[in-house]
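S.K.: what's the 3D shape of this:
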Amino acid sequence: MFQRGDQGLDREAVLLGQYLEQNKNTLQILTLILFSLQICKALAYLEGINCVHRDIAVRNILVASHECVKLGDFGLSRYLEDEEYYKASVTRLPIKWMAPESINFRRFTSASDVWMFGVCMWEILSFGKQPFFWLENKDVIGVIEKGDRLPKPEMCPPTLYTLMTRCWTYDTTERPKFTELVCSLSDIYQTEKDIAKEKERNNRQRPPKIIEPLQEQAPPPKPSRPKYKASAPGNLLAPLAFQVPESLCASSPTLFSPTEYQSPIDSTRSPPLLRHSIFKRRSMREEDFLKPSSREEAQKIWEKERAKMLQVLNRQQQQMVEDSKWLRHEERTLVNNLKTRCICSTIQRSAHSSVLEAHSVPS
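M.R.: Here you go, the predicted structure:
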C-alpha cells in the first residue's frame, strides 16, 4: 500500500501496466527511461545479494508516484493476468518473458533476469503492450532460437533499443550485468534529458510566428512566346529553327542545375549523369548500416552466427550429459546407502534375536 504521493494516484498501489495504458498520451520518453532505470537499480541490488527474481514484468511493478516505481512480486499477476502464464509441468510460467535457457531447461539465473528486464523495458516503451502478442506461447521458443527478437518500439531511442538487444543475447555469458545496465541507462537518461532541455531552450528563443491575413493577389502575367518565322511548306525542321532564350543557355547565370529544365527537343537522349542527377539522395536508416553490403558478407555473417549457435548447443548438450551422469551417480549412491542400511539392520536384528535366545536358555 502506498500513500498519496501525487495528485491522480489512489492510496492503493497502481500496477505499472495499467498506468502506462491510461497515460500513454501524456507520458514523455524521459519518464519511461526513468522508470526503466529505477527498476534496473532494484535488480542490481538483488544481483548483489545473489537473489533471482524470475518474474520481471510491468504487472509486478507498482507506481508510487508519477516519477517513482517500485519492483515487487506479490502474486498479483497470477490472479490479474492469468492468461500471460503458460502451464508447464506443475507451475505456470511467463513464457513470453522468459530467456531460452529458462524455457528449455528451467534454469533461472541473474542472466535470465537480464533477459526478462530487456522484455520489461520493451513493455514500458510500448506503453504496456504484451511481448510477442502476435504469437502463441508454444511458438515463442522457436522464434527466439531462429534469431528473431522483439521489434523497436516507435518512441524508443536507438541507443536504448541497442541496449535491449544486448539483454536478448542467446549466450548467457555475453549478456550485460545489472551494474553495467545501470550505468548505460543513466547515460541514456542524461542524454535524453539534455536533448529535451535544448529543445525547450530553442522553443523559447524562437520568435512567435506572425500570421498575415490572406490577400487576393493578381495572377502573374503569362510568359511571352517566341515568334516563329514563316517556313517553306516542305521543311520539316522549321519548328526547331528558333532562337534559344538566353536564360536557357549553358553560360547563363540563371540556369542553376539540369534538374530545373529539360529540353523539349530530345529529353530522352540527355547524358547519363544528367538523368541520374534528378534523383535525390534519401537518408539511410540505422538498420541499413547494419545490413550486409554484399552476398559474401551476408554468407560470412550467417556462418559466424551458425558457428556460435552450434557452440552454444554443444555446450548445453555437454551440460545435459554431465547432469545425467551426476543423476545416475547420485542414484547409485542412494541405492548403495539403502542396501548398506538394510544389511546393517538385518545384522542388528539377528544379533538381537541371538541375545534373546541366549537369555531364554535355562542354566
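S.K.: C-alpha from now on. contacts and neighbour counts both.
M.R.: Will do.
S.K.: mind listing what's buried in stretch 137-155?
M.R.: Neighbour counts using 16 or more other C-alpha atoms under 10 Å place 137, 140-141, 144, 152 of stretch 137-155 among the buried residues.
S.K.: alongside the first, I'd like the structure of this one:
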Amino acid sequence: IFYLILLLEMCKDVSEGMSYLEDNQYIHRDLAARNCLVDSNGTIKVTDFGLSRYVLDDEYTSSVGSKFPVRWSPPEVLLYCKFSSKSDIWAFGVLMWEVYTLGRMPYDRWNNTEIVEKITAGHRLYRPQLANDKVYSIMNSCWHEVHSLY
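M.R.: Modelled structure (predicted):
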C-alpha cells in the first residue's frame, strides 16, 4: 500500500509544478516522466523546458514539420499543431499512466503514424494494473479535457 501512496504523491508533485507553469502563462509542451527529476527529499521536479513557450492567450501553434512528443500529444496537436495548457493536461494523464505502469512506454506497440490514427479515432490508454478506478478516471479526464479545442 505504501508504494501506491508514493505513486500518487509523485503525480501530485508533477501536477503542482504544472499548475505553477500554467499560472505563469507557460506551456511545457514536453511533459513526460523522462523530463521529471527526483530531489533529495523524494519530491518530483518538472524539468526540460526546451520546448516550453510563454503564451498570453493560452495557445501556441507550432510550425508544420516541428518535432513534438507524439505519444504524449492530444488530437489537436497531432492534427493542427495547436498547444495549450489543455495539451499539457493531456500529457499529464499520459505521465500518470507512465507512473502507474512503472515506466512503460505509452502505445509501445504502435509507430507514430498508428498513434495519430488511433488517438484521433478516440483510442485511449488502458487502465494500468496498479491504478484503481478513481486514479484511472483522473487519467481519463485528462484525455477528455481537450476536445473543445479542435
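S.K.: if we can go back for a sec, would you turn the buried residues of stretch 137-155 of structure 1 into a markdown table with distance to residue 201 of structure 1 and secondary structure?
M.R.: Compiled in a markdown table, the buried residues of stretch 137-155 of structure 1 are given as follows (distance: C-alpha to C-alpha, whole Å; DSSP: H, G, I helix; E, B strand; the rest coil):
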| residue | distance to residue 201 of structure 1 | secondary structure |
| --- | --- | --- |
| 137 | 47 | helix |
| 140 | 46 | helix |
| 141 | 47 | helix |
| 144 | 44 | helix |
| 152 | 29 | coil |
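S.K.: translate residue 141 of structure 1 into the numbering of structure 2.
M.R.: Matched by TM-score structural alignment, residue 141 of structure 1 corresponds to residue 116 in structure 2.
S.K.: tell me where structure 1 has strands.
M.R.: All strands of structure 1, identified by DSSP state E, fall at 14-15, 61-65, 68-71, 86-88, 91-93.
S.K.: most tightly surrounded among those strands?
M.R.: Across the strands of structure 1, the average number of neighbours (mean count of other C-alpha atoms under 10 Å) peaks for strand 61-65, which reaches a mean of 22.
S.K.: elements contacting that strand?
M.R.: Packing contacts for strand 61-65 of structure 1, counted by 3 or more C-alpha pairs under 8 Å, 6 or more residues apart in numbering; DSSP states H and E, involve strand 14-15, helix 16-22, strand 68-71.
S.K.: okay, it sits on what stretch of structure 2?
M.R.: Mapped onto structure 2 using TM-score structural alignment, strand 61-65 of structure 1 covers residues 36-40.
S.K.: run the chain-centre distance for the matching stretch.
M.R.: How far stretch 36-40 of structure 2 lies from its chain's middle: 18 Å, per C-alpha atoms, centre = their mean, to the nearest Å.
S.K.: where do the helices sit along structure 2?
M.R.: 2-23, 75-80, 85-100, 112-120, 133-144 (DSSP state H).
S.K.: residues in contact with the first one?
M.R.: For helix 2-23 of structure 2, the external contacting residues (C-alpha atoms under 8 Å, 6 or more residues apart in numbering) are 27-28, 36, 43-46, 85, 88, 92, 96, 99-100, 130.
S.K.: what's the angle from it to helix 133-144?
M.R.: Relative orientation of helix 2-23 of structure 2 versus helix 133-144 (axes from the mean of the first three to the mean of the last three C-alpha atoms, to 10 degrees): 30 degrees.
S.K.: list the buried residues in helix 2-23 of structure 2.
M.R.: The neighbour-count check on helix 2-23 of structure 2 (16+ other C-alpha under 10 Å) flags 7, 10-11, 13-15, 17-18, 21-22 as buried.
S.K.: and stretch 106-114 of structure 1, by the same measure?
M.R.: The neighbour-count check on stretch 106-114 of structure 1 (16+ other C-alpha under 10 Å) flags 108-114 as buried.
S.K.: and if you look at stretch 188-207 of structure 1?
M.R.: Using 16+ other C-alpha under 10 Å as the test for burial, stretch 188-207 of structure 1 gives 188-189.
S.K.: mind checking how far the equivalent of residue 93 of structure 2 over in structure 1 is from residue 348 of structure 1?
M.R.: If you follow residue 93 of structure 2 across to structure 1 using TM-score structural alignment, you land on residue 118. Note on residue 118 of structure 1: its distance to residue 348 of structure 1, by C-alpha to C-alpha, to the nearest Å, is 62 Å.
S.K.: more neighbours, the two?
M.R.: Neighbour tally, residue 118 of structure 1 and residue 348, criterion other C-alpha atoms under 10 Å: the higher count belongs to residue 118, 26 against 12.
S.K.: hang on, that one packs against residue 162?
M.R.: No. Under the criterion of C-alpha atoms under 8 Å, residue 118 of structure 1 makes no contact with residue 162, lying 10.3 Å away.
S.K.: quick one on the thing from earlier: distance to residue 60 of structure 2 for the helices of structure 2 - can I get that in JSON lines?
M.R.: Below are the helices of structure 2 laid out as JSON lines (distance: least, C-alpha to C-alpha, whole Å):
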{"stretch": "helix 2-23", "distance to residue 60 of structure 2": "13"}
{"stretch": "helix 75-80", "distance to residue 60 of structure 2": "10"}
{"stretch": "helix 85-100", "distance to residue 60 of structure 2": "10"}
{"stretch": "helix 112-120", "distance to residue 60 of structure 2": "20"}
{"stretch": "helix 133-144", "distance to residue 60 of structure 2": "19"}
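S.K.: quick check: chain neighbours aside, which residue is closest to the aligned partner of residue 139 of structure 2 in structure 1?
M.R.: The alignment partner of residue 139 of structure 2 in structure 1, by TM-score structural alignment, is residue 164. Of all residues not flanking residue 164 of structure 1 in the chain, residue 118 sits nearest, at 5.0 Å (C-alpha to C-alpha, 6 or more residues apart in numbering).
S.K.: same check, this time on residue 131 of structure 1
M.R.: What sits nearest to residue 131 of structure 1 in space, not counting adjacent residues and going by C-alpha to C-alpha, 6+ apart, is residue 96, at 6.3 Å.
S.K.: equivalent range in structure 1 for stretch 10-20 of structure 2?
M.R.: Per the alignment by TM-score structural alignment, stretch 10-20 of structure 2 matches residues 35-45 in structure 1.
S.K.: after superposing, tell me the mean distance of the matching stretch to structure 2.
M.R.: When structure 2 is superposed, stretch 35-45 of structure 1 averages 0.4 Å from its matched positions, counting by mean C-alpha distance after the TM-score superposition for structure 1.
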